[in-house]
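S.K.: Give me coordinates for this.
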Amino acid sequence: MSGLVSLLVWLAFGAITVPIMLEHSLPLTVAYAVLSLTVVRMLPVALASIGAGLDRKTVLFVGWFGPRGLASLVFALLALEALGPVSDQAVAVITATVLLSVLAHGFSAAPLAARYGRAAAAAGPEPGGPVPVSPAPARGLSRMHIHPPHFRSKRSRP
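M.R.: So this is what the prediction gives:
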């Protein structure tokens, strides 16, 4: 169900905001979109990972691919609805950033993930680092029944 809602949000986003972006597109809009995908997103990720012991390649990889999501689309649609035409330039910037993100991350995902995986495998496990875990078989998960324990509060006891 959430996948269907996500697709509907993307459809609404494209149908409503792309024409606005095309009308209000400026070179500065594209420049800010590029900055949003690089410095504006990667610098906070780098700062947040200080002290985590991550190497530079890992910080760059995480900074490039995350964090992101549908939130910016929802905020753009909410701004458009609440502010009307006054929000057109902000919506154009958000739309350009999201479209550039879809293209850049879509084209770079496979090659960068493969390169990062090879580099991580070659480096081997770090002392004190995470222990490799083998994946659980997917077949067995469908038959597994997990029941959470039932807790009763002190007030509900007779």
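S.K.: From now on I want contacts and neighbour counts done on CA atoms only, so please keep to that.
M.R.: OK.
S.K.: residue boundaries of the helices in the chain?
M.R.: Ranges of helices in the chain, per DSSP state H, are 2-24, 27-37, 39-48, 56-65, 71-83, 88-123, 138-143.
S.K.: Next, format these as a markdown table and append mean neighbour count.
M.R.: Output for those, formatted as a markdown table (neighbours: other C-alpha atoms under 10 Å):
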| stretch | mean neighbour count |
| --- | --- |
| helix 2-24 | 14 |
| helix 27-37 | 16 |
| helix 39-48 | 15 |
| helix 56-65 | 17 |
| helix 71-83 | 15 |
| helix 88-123 | 16 |
| helix 138-143 | 8 |
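S.K.: Return the distance of the nearest residue to residue 101 once chain neighbours are set aside relative to residue 123.
M.R.: The shortest distance from residue 101 to any non-neighbouring residue, by C-alpha to C-alpha, 6 or more residues apart in numbering, is to residue 37 (6.7 Å). For residue 37, the distance to residue 123 equals 28 Å [C-alpha to C-alpha, to the nearest Å].
S.K.: Equivalent analysis for residue 139, please.
M.R.: From residue 139 to residue 123 the distance is 32 Å (C-alpha to C-alpha).
S.K.: Likewise for residue 117?
M.R.: 10 Å.
S.K.: Equivalent analysis for residue 64, please.
M.R.: Distance, residue 64 to residue 123, by C-alpha to C-alpha: 21 Å.
S.K.: Please provide the structure for the following sequence as well, for comparison with the first:
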Amino acid sequence: MTTMTTSRTYDAVFILPGSLAEDDLQKLVQQIRKTVEDFGGSINREESLGVREFERPLQNSKERTGYYLRLNCTGPADLDAKVRNRFRLREDVIRMMLTQAPVRTEAVEAEEVSEEAASTDVPQPAAAVEPAGDAGLEGSPSADAAEESKQDGVTE
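M.R.: Now for the predicted structure:
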């Protein structure tokens, strides 16, 4: 009997110390990549968001900046737990967040494409809009009263 493993897509964000030297930072990023691959995952997209200053000081840390690394990876259902367990107690990983990415179906992608096409259409000029109010409406009671008072010579 063959067992079928479920492959899932994950989004991950790692915050690494901004004070790390460039060489140390690249080694740590390489360790993260290797860990994902060792646990049966593959990295679909990697994005460096650069070094950013924290909004507020972190408890129990002297770090004021962090290097943000964003990954999109595919792997087995337990990939997120294994990666979390590997890095959760390391001092050189300030924070990490792994979430299961939303499933993108062909219907959703087709809808997004049609929305993009609709948004790129040339907008049509708006039709002239008459001012709001009762005076512009024929047959309304106040318009009829205004017309009658004009005929009688009485102004409102």
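S.K.: Now compute the TM-score of the two chains, please.
M.R.: Once superposed, chain against chain, the TM-score is 0.25 (TM-score structural alignment, normalised by the length of structure 2); 58 aligned residues with a C-alpha RMSD of 4.3 Å.
S.K.: circling back to that earlier point, mind listing what the residue nearest to residue 101 of structure 1 touches?
M.R.: With contact taken as C-alpha atoms under 8 Å, 6 or more residues apart in numbering, residue 37 of structure 1 is in contact with 64, 97, 101.
S.K.: what does residue 34 of structure 1 give?
M.R.: Residue 34 of structure 1 makes contact with 97, 100, according to C-alpha under 8 Å, 6+ apart.
S.K.: Please determine how far it is located from residue 72 of structure 1.
M.R.: In terms of C-alpha to C-alpha, residue 34 of structure 1 sits 15 Å off from residue 72 of structure 1.
S.K.: mind giving me CSV with the contacts of residue 37 of structure 1 and columns for distance to residue 45 of structure 1?
M.R.: Shown next, in CSV, are those (distance: C-alpha to C-alpha, whole Å):
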residue, distance to residue 45 of structure 1
64, 9
97, 18
101, 16
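S.K.: Out of those residues, flag the one nearest to residue 79 of structure 1.
M.R.: Distance to residue 79 of structure 1, by C-alpha to C-alpha, is smallest for residue 97 among those, at 15.7 Å.
S.K.: what packs against the host helix or strand of residue 45 of structure 2?
M.R.: Assigned by DSSP states H and E, residue 45 of structure 2 belongs to strand 42-53. Where contact means 3 or more C-alpha pairs under 8 Å, 6 or more residues apart in numbering; DSSP states H and E, strand 42-53 of structure 2 is packed against helix 22-38, strand 65-76.
S.K.: which of those is buried the deepest?
M.R.: Highest mean neighbour count of these: strand 65-76, a mean of 20 (counted as mean count of other C-alpha atoms under 10 Å).
S.K.: for that strand, packing partners?
M.R.: The contact analysis (3+ C-alpha pairs under 8 Å, 6+ apart) places strand 65-76 of structure 2 against strand 7-17, strand 42-53.
S.K.: if we go to 10 Å?
M.R.: strand 7-17, helix 22-38, strand 42-53, strand 95-100 (3 or more C-alpha pairs under 10 Å, 6 or more residues apart in numbering; DSSP states H and E).
S.K.: Can you verify my assumption that residue 37 of structure 2 contacts residue 82?
M.R.: No. Between residue 37 of structure 2 and residue 82 there is no contact under C-alpha atoms under 10 Å: 11.4 Å.
S.K.: so what's residue 42 of structure 2 up against?
M.R.: By C-alpha atoms under 10 Å, 6 or more residues apart in numbering, the residues touching residue 42 of structure 2 are 9, 33-36, 72-76.
S.K.: Let's see that with 7 Å instead.
M.R.: Applying C-alpha atoms under 7 Å, 6 or more residues apart in numbering, one finds that residue 42 of structure 2 lies in contact with 36, 73-75.
S.K.: Distance check, it against residue 84 of structure 2.
M.R.: For residue 42 of structure 2 relative to residue 84 of structure 2 (C-alpha to C-alpha), the value is 16 Å.
S.K.: Then residue 53 of structure 2?
M.R.: Distance from residue 53 of structure 2 to residue 84 of structure 2, counting by C-alpha to C-alpha: 24 Å.
S.K.: Repeat that for residue 149 of structure 2.
M.R.: 81 Å.
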